[in-house]
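J.: My questions are about this predicted structure, shown below with the sequence.
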Amino acid sequence: MSKVISGKSAAPPRGAAMALTEALVARTMRPVEDAGPTPGMVYMTDADYARFRDEILASAPPGPLKLFAYGSLLWKPVGEVRGGERAVARGWHRSFCFTVQRFRGTLDQPGLMMALDRGGQCQGMVFEIAEPVAANLEALLRREMTILPAVNVPRWLRVRTESGEGRALGFVVDPANARYAGKLDKQAVAATLAKAAGHWGSGAQYLFETIRHLDACGIRDRNLWQLQPWWRRRSGALTPADALIGG
């Protein structure tokens, strides 16, 4: 794995304890039956996935097809990827910014999912999509996109690694989409993550696993870390030690 990429960071210091723990996350997990397609939504077809796949391949830069992973793709990958190099995507930041009524939420208690939103910068990992590229790319699209118009849109991002500048495929939010939640404050995000769960798991699990796997890559996202004590306040699990985490 590559060295730390230089840049501004106010992330918690090494050795700081996570306010979220496996035991707390386990308390948020509950059996949720998949209710199936959300009423009123238009779901993507095989032809839609093929169209997106072919458009991406046609516009790809020369060389191996690169993927910028910044969230659940670090800990719940789909398709086959190889390698792994620290990278920075400038002009984007990871954010809980769109709503879901399935997967990690329900019609009665919608959840929030992450995408890249405009502004700032995002540290993540760049992987190569392995052969067969078309099949692995389509598997990725089927995991990341389900509804039209898409809220989580594939886009070629300019990324910087120790190897230099390049382009990698990432998923960014469409702010014109009705499911875009906007720039929510930490209290609002934490309130949703403290309650929402679906057949994929809970919002708390999503936050916990993302922080943990980013940390394993040497990346500490300040905003995600600061969500932890807010989550504990909303869930009633706050302890005095949480003040050391920030937020």
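T.: Done, it's in.

J.: Every contact and neighbour count from this point should use C-alpha atoms.
T.: OK.

J.: could you check the distance from the residue nearest the centre of the chain over to Val126?
T.: For the chain, the residue nearest the mean C-alpha position is Gly71 (3.2 Å; C-alpha atoms, centre = their mean). Gly71 sits 12 Å away from Val126, going by C-alpha to C-alpha, to the nearest Å.

J.: Nearest residue to Arg94 in space, please, no chain neighbours.
T.: Leu116 (4.6 Å; C-alpha to C-alpha, 6 or more residues apart in numbering).

J.: Go ahead and list the helix or strand containing the one you found.
T.: strand 111-129 (DSSP states H and E).

J.: what sits up against stretch 86-95?
T.: Stretch 86-95 is contacted by residues 1-5, 68, 70-71, 114-126, 157-162, 217 when judged by C-alpha atoms under 8 Å, 6 or more residues apart in numbering.

J.: Can you give me the neighbour number for the residue nearest to Arg94?
T.: For Leu116, the count of nearby residues is 24 (other C-alpha atoms under 10 Å).

J.: now do Gly198
T.: Counted with other C-alpha under 10 Å, residues neighbouring Gly198 total 25.

J.: What's the local residue count around the nearest residue to it once chain neighbours are set aside?
T.: In space, Gly198 comes closest to Arg104 once its chain neighbours are excluded; the distance is 4.0 Å by C-alpha to C-alpha, 6+ apart. By other C-alpha under 10 Å, the residues close to Arg104 number 25.

J.: okay, now the one to match up with it:
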Amino acid sequence: MSDFWVFGYGSLMWNPGFDHTRSQQALLRGAHRSLCVYSWVHRGTEERPGLVFGLDRGGACRGMAYKVSASDRDQTIEYLRAREQVTMVYLEAWRKVTLQDGETVNALTYMVDRRHPQYAGALPLDEQLGIVLEAVGKSGRNPEYVLNTASHLGELGIRDHNVAWLASRLDETR
């Protein structure tokens, strides 16, 4: 076993929840951050789904990469599967990411499964806002999730137009 990297683009950026020896901003090409997953557990329910971020195909995504030591490999992957794969809406994949220092590494990622019933696709921003405003799940209110992600992106200097638009509208409703 060897050390490995995990790529975070949503809540994993501001709440990784696992031990890591290093973290750095990273760029994943070929997928983008999208509020494209109906949340039936963490930020909503089946009766009133919320929306959470997924990595959807196309474009590029700036996020965080976390290096995990080999000794923590099994427990970290077990933790991530329990957290990210509650309903199996993501496909676990190893993708190349470019770290801020220029190094390219393989990172464990969670790509949205477009065939899964929770895949929402590219909903209009107004529709996303309406869903997010009303949803609550076992991990809390859906607006909190979007605002935390937007705040962390801002702290990192990462510009995501759609997330910024949603965050500004959510701030107006507080």
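T.: Everything's here; your move. What you see is a predicted model; the values in this text were computed from it and never measured.

J.: ok, back up a step: filter the contacts of stretch 86-95 of structure 1 to the buried ones?
T.: 68, 70-71, 114-118, 121-126, 157-161, 217 (16 or more other C-alpha atoms under 10 Å).

J.: Now the helix or strand harbouring Ser34 of structure 2 on structure 1. Mean distance?
T.: Assessed by DSSP H and E, Ser34 of structure 2 sits inside strand 22-39. Once the two are superposed, strand 22-39 of structure 2 sits an average of 0.9 Å from its aligned residues in structure 1 (mean C-alpha distance after the TM-score superposition for structure 1).

J.: Where does that strand end up in structure 1?
T.: Counting by TM-score structural alignment, strand 22-39 of structure 2 pairs with residues 83-100 of structure 1.

J.: Flag every buried residue along the matching stretch.
T.: Going by neighbour count (16+ other C-alpha under 10 Å), the buried part of stretch 83-100 of structure 1 is 84-90, 92-100.

J.: out of those, which one sits closest to Lys183 of structure 1?
T.: Cys97 (6.6 Å; C-alpha to C-alpha).

J.: is it true that the closest one touches Tyr180?
T.: Yes: with contact defined as C-alpha atoms under 8 Å, Cys97 of structure 1 reaches Tyr180; the gap is 6.0 Å.

J.: what's the overlap in contacts for those two?
T.: In contact with both Cys97 of structure 1 and Tyr180: Val173, using C-alpha under 8 Å, 6+ apart.

J.: Now the equivalent of Leu137 of structure 1 over in structure 2: which helix or strand?
T.: By TM-score structural alignment, Leu137 of structure 1 lines up with Ile77 in structure 2. Using DSSP H and E, Ile77 of structure 2 sits within helix 73-84.

J.: Please list the residues outside that helix that contact it.
T.: Residues outside helix 73-84 of structure 2 that contact it (C-alpha under 8 Å, 6+ apart): 1, 3-4, 18-19, 68, 90, 110.

J.: ok, of the residues you listed, which one's closest to Gly137 of structure 2?
T.: Tyr90 (18.2 Å).

J.: and the residue mapped onto that closest one from structure 1, what is it in contact with?
T.: Counting by TM-score structural alignment, Tyr90 of structure 2 lines up with Asn152 in structure 1. Contacts here follow C-alpha under 8 Å, 6+ apart; on that basis Asn152 of structure 1 touches 115, 144-145, 171-174.
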